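Colleague: what's the 3D shape of this:
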Amino acid sequence: MTSFPNLNYASTNNQQQQNRENQELTVSAIDYSLLTDLYQLTMVACYTGEGLEQRRASFELFVRRLPENFGYLIAMGLAQGLEYLEKFCFDPSQITALQATGIFANAPESFWSLLAEGRFSGDVWAIPEGTAVFANEPLLRVEAPLWQAQLVETYLLNTLNYQSLIATRAARLRDVASGEATLLEFGTRRAFSPQASLWAARAALAGGLDATSNVLAALQLGEKPSGTMAHALVMALSAMEGSEDQAFTAFHRYFPGAPLLIDTYDTIAAAQRLAAKVNSGEMQLAGVRLDSGDLVSLSKQVRSLLPGVSIFVSGDLDEWEIARLKAAGAQIDGYGLGTRLVTGSAVNGVYKLVEIDGIPVMKHSSGKATYPGRKQIFRSFEGDKVKADSLGLADEEFLDSSMSNHHSSQVPLLQLFVKEGKRVQPLETLAQIRQRTAASVASLPEQTRRLDHPLSVRVEISAQLQQLSEKTKKQTAELLRTQRKESG
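Modeller: Model (predicted):
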């Protein structure tokens, strides 16, 4: 394995030492170009030295396998990916910092001018956000000069992988909880970083949740943040003002009628006292929240005491737990989703070269083989339900004749979003994406939507793609035989 020198920006002088010790580690748009893996830059330097950097290349982003017990994924994160491509550039200070590492001492001078002058000038084909997809289907294809298509891999994988995971979890939660239940995103404190908390909130809302407690995310998205209170307020005001009831009264003084957290001490006793005040007209109450205990039993008892008050629950909930609560007859109107929504099984999306300078290419590695050529996904419907997908070549005008006998309609999924570096489609609102998510999930067969042992929609390989794969395999095998003869 090649050994590289220290990978921090700086080497030994005092100013560079200070740069290395910058602990803020926040990201702004100007940093996007450096938010990448080192090997993207070393490969671009190599391409440049070999005179290949401007060759037209096509890369596709897809997942080989869905996370365990997932029957589908909801594509998400494209908006942030396109924003990244729009702002992609290297400023002089970043180039100076890269040069100071010493890693690129043997890189050609043209590598530095390429970075200094370059902007993204390629095309992007993608599946619209909120669309259900399956294994081996491209969520996105980048067609651009090789150096550009290579360098953008890391950031695109970061945003599409994470947001697709959160959007899928949110869509499953909405599917299980039903449209009547209120679903709130509470995951900021458990997300993997401050940046991830913003993306998680966006993806959760686009996936079907009603609101987020993340104030920054909500306001940036034009939404209204939502939340209740923590046990700390109840304990602090109870200690200072004399009782839990006085804590509730104080909170309502500033937030009239707001939901109250009632499980700090004795859930049922608190509900009984609140019921007396509500029934006497002394208090108006929009809802109560339960965060611990036997939620089935407690919700039923609270419902009997406060029949007209919404019951909201939280505490490490996921789609399986909501399904269990509903099956047990819990009296719950809304759910707060945090840790298990914003963490969990990763979406292992990959970004692979499929064509270079018009030549289809494919990976042969065991368990990681890819299909060559630029592709399109053709979705077939029977009535209003998805019947099957066909993975074909981008220039196919129609599918195999065998498909037409049992499908009523076929729709190509990948759309052109960027042409020669410029967007060709307007930005979508969160409401539009949320609506597409709901419609996409509703179009899936029940066996694909179930939580346990789901069956994904069948993805067929078109005859033309199959033929191209076989042809490419033979060409690669012949090349390897020639190389062995020459080396022997």
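Colleague: going forward, measure contacts and count neighbours with C-alpha atoms only.
Modeller: Noted.
Colleague: what's the neighbour count on G329?
Modeller: Using other CA atoms under 10 Å, G329 has 12 other residues around it.
Colleague: Alongside the first, I'd like the structure of this one:
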Amino acid sequence: MSATPETDRHPAISSLFSEDYGLLTDLYQLTMAACYVGESLDRSTASFELFARKLPKDFGYLIAMGLEQALAYLDRLQFSATQIAALQATGIFHNAPERFWELLATAKFTGDVWAVPEGTAIFANEPILRIEAPLWQAQLVETYLLNTINYQTLIATRAARLRDVAGADATLLEFGTRRAFGPQAAMLAARAAIAGGLDTTSNVLAALTLGYQPSGTMAHSLVMAIGAMEGSEQAAFKAFHRYFPGAPLLIDTYDPIAAATDLAKQVAAGEIELSGVRLDSGDLITLSKQVKSILPNVEIFASGDLDEWEIAKLRSANAPISGYGLGTKLVTGSPVNGVYKLVEIADRPTMKKSPGKMTYPGKKQIFRHIEDGKFTSDILGLASEGNGLLKLVMSNGNRQHPDEPLSVIRARADLNVASLPHEIRDINYAGTPPVNLSPALIELTQRLKDRD
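Modeller: Got it, this is the predicted structure:
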């Protein structure tokens, strides 16, 4: 465990430390690993693929994200003597073979990782990532990989859809920290949102860590507090501008039209400079048009439970809104239900045959067809058929490339989305994935289906 004093970390779990990564898994990953050791299967080379059987409702594509954190996790996987003792103290592993504990004590990921680059558009049943490693290692890492890749892929995809709907010129800010599923999730959401197409985040730690300028305005509480103490909403605005001259102002704490009218008088009299105003509630179509007529040279920024459908509605109504703050519906909502399934062990292809949950066997590759810069179709085939979208990013436990700058990942996401047909980019997509199976994969699948 970490050297941080127990009193600083318990009973509340305040942070995630990289030295704790080994235990950040589901119990059954460890019990299965112990069983593999007992049955002398732990060293068998296994291949697992991470993919989504189907996409969230109305999604035509996903933007793969989270590989950087996945590789960092694999780099740092370990078990300390204290952690092993804690596992032994549970009594759950009373019958586990002694060599299981020896494996944990010397644990290090030694396998290969194949993955599509972050920012790549992918479809149902296409692997985002493949692990090829000794069976016990490949099994153990499932939980963390699904956690970081599923969540970041969801956020990056939502961000890409929001950018596609709002247009290239709109300012899109990630405001979701207070609604994300915990502090670490907030950091990952900010990263994935920027990589997927948003401009920056209000999360100060995330922005500065990622090399971006944090962005935000003010909350209603400032207007209410200073207004109550100094007598008016305008007093609050003047106070804020004393320290942040020209900053956008939140004008819908009370009456947005009255606030805009008073601000217009001050702008006309040369008393203040105003770069923008934010509307956080109400009928944004009507309010934005009214405010624009009062403050024609001031940018209007909107927030308040917005998503791609709300932005599409605002744009179709020609609402004069220049930017959007995206929070709750960006960082929550329908999950990406990625799964992690065994596709080969000891050179023997495997498949799951459960109704509704069938998987395709063997190590696979994605072969993408692009014509004149435009996507036409994908073929999901066997890895032995040639080179494709999945690249070797870790070999024998060693990273093959440094982390990519977020700007490179974002540019890739932009390019991938722009290459897709409009029907796939439609936010109400109801079609089928543009993916065909190679003859070799069809033949292998049928052969395993026919086998008892």
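Colleague: What's the end-to-end length of stretch 378-389 of structure 1?
Modeller: Start-to-end span of stretch 378-389 of structure 1 (CA to CA, to the nearest Å) is 6 Å.
Colleague: what does stretch 44-61 of structure 1 give?
Modeller: First-to-last residue span, stretch 44-61 of structure 1, CA to CA: 19 Å.
Colleague: List the buried residues in it.
Modeller: 44-49, 52-53, 56-61 (16 or more other CA atoms under 10 Å).
Colleague: can you tell me what part of structure 2 that stretch aligns to?
Modeller: Stretch 44-61 of structure 1 corresponds to residues 33-50 in structure 2, going by TM-score structural alignment.
Colleague: re the thing from before, dump the buried residues of stretch 44-61 of structure 1 into a markdown table; add distance to Q23 of structure 1 and secondary structure as well.
Modeller: Listed next are these as a markdown table, based on distance: CA to CA, whole Å; DSSP: H, G, I helix; E, B strand; the rest coil:
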| residue | distance to Q23 of structure 1 | secondary structure |
| --- | --- | --- |
| V44 | 29 | helix |
| A45 | 29 | helix |
| C46 | 32 | helix |
| Y47 | 33 | helix |
| T48 | 33 | helix |
| G49 | 35 | helix |
| L52 | 38 | coil |
| E53 | 35 | coil |
| R56 | 39 | strand |
| A57 | 37 | strand |
| S58 | 37 | strand |
| F59 | 34 | strand |
| E60 | 35 | strand |
| L61 | 32 | strand |
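Colleague: Of those residues, which is the nearest to P108 of structure 1?
Modeller: Checking the buried residues of stretch 44-61 of structure 1 against P108 of structure 1 by CA to CA gives G49 as the nearest, at 5.7 Å.
Colleague: count of residues packed around the spatially closest residue to that closest one that is not a sequence neighbour?
Modeller: In this structure, G49 of structure 1 finds its nearest non-sequential neighbour in P108, 5.7 Å apart by CA to CA, 6 or more residues apart in numbering. A count of nearby residues for P108 of structure 1, using other CA under 10 Å, gives 14.
Colleague: Just give me the match in structure 2 for P108 of structure 1.
Modeller: Aligned partner of P108 of structure 1 by TM-score structural alignment: P97.
Colleague: Look up how far E126 of structure 2 lies from A52 of structure 2.
Modeller: 7 Å.
Colleague: of the two, who's got more company?
Modeller: E126 (24 against 21).
Colleague: I'd like to know how far the counterpart of that one in structure 1 sits from P412 of structure 1.
Modeller: Counting by TM-score structural alignment, E126 of structure 2 lines up with E137 in structure 1. Per CA to CA, E137 of structure 1 is found 12 Å from P412 of structure 1.
Colleague: anything in contact with each of those two?
Modeller: I377 (CA atoms under 8 Å, 6 or more residues apart in numbering).
Colleague: Helices along the stretch 151-300 of structure 1, start to end?
Modeller: Using DSSP state H, counting those that start in this stretch, the helices of the stretch 151-300 of structure 1 run over residues 153-177, 194-207, 215-220, 231-241, 244-254, 267-280, 295-305.
Colleague: quick check, distance from the first one to the centre of its chain.
Modeller: What it means is helix 153-177 of structure 1. The chain centroid and the centroid of helix 153-177 of structure 1 are separated by 3 Å under CA atoms, centre = their mean, to the nearest Å.
Colleague: Okay, buried residues for it please.
Modeller: 153-157, 159-177.
Colleague: Likewise for stretch 184-192 of structure 2?
Modeller: Within stretch 184-192 of structure 2, judged by 16+ other CA under 10 Å, the buried ones are A185, A186, M187, L188, A189, A190, R191, A192.
Colleague: Right, I'll call it a day here.
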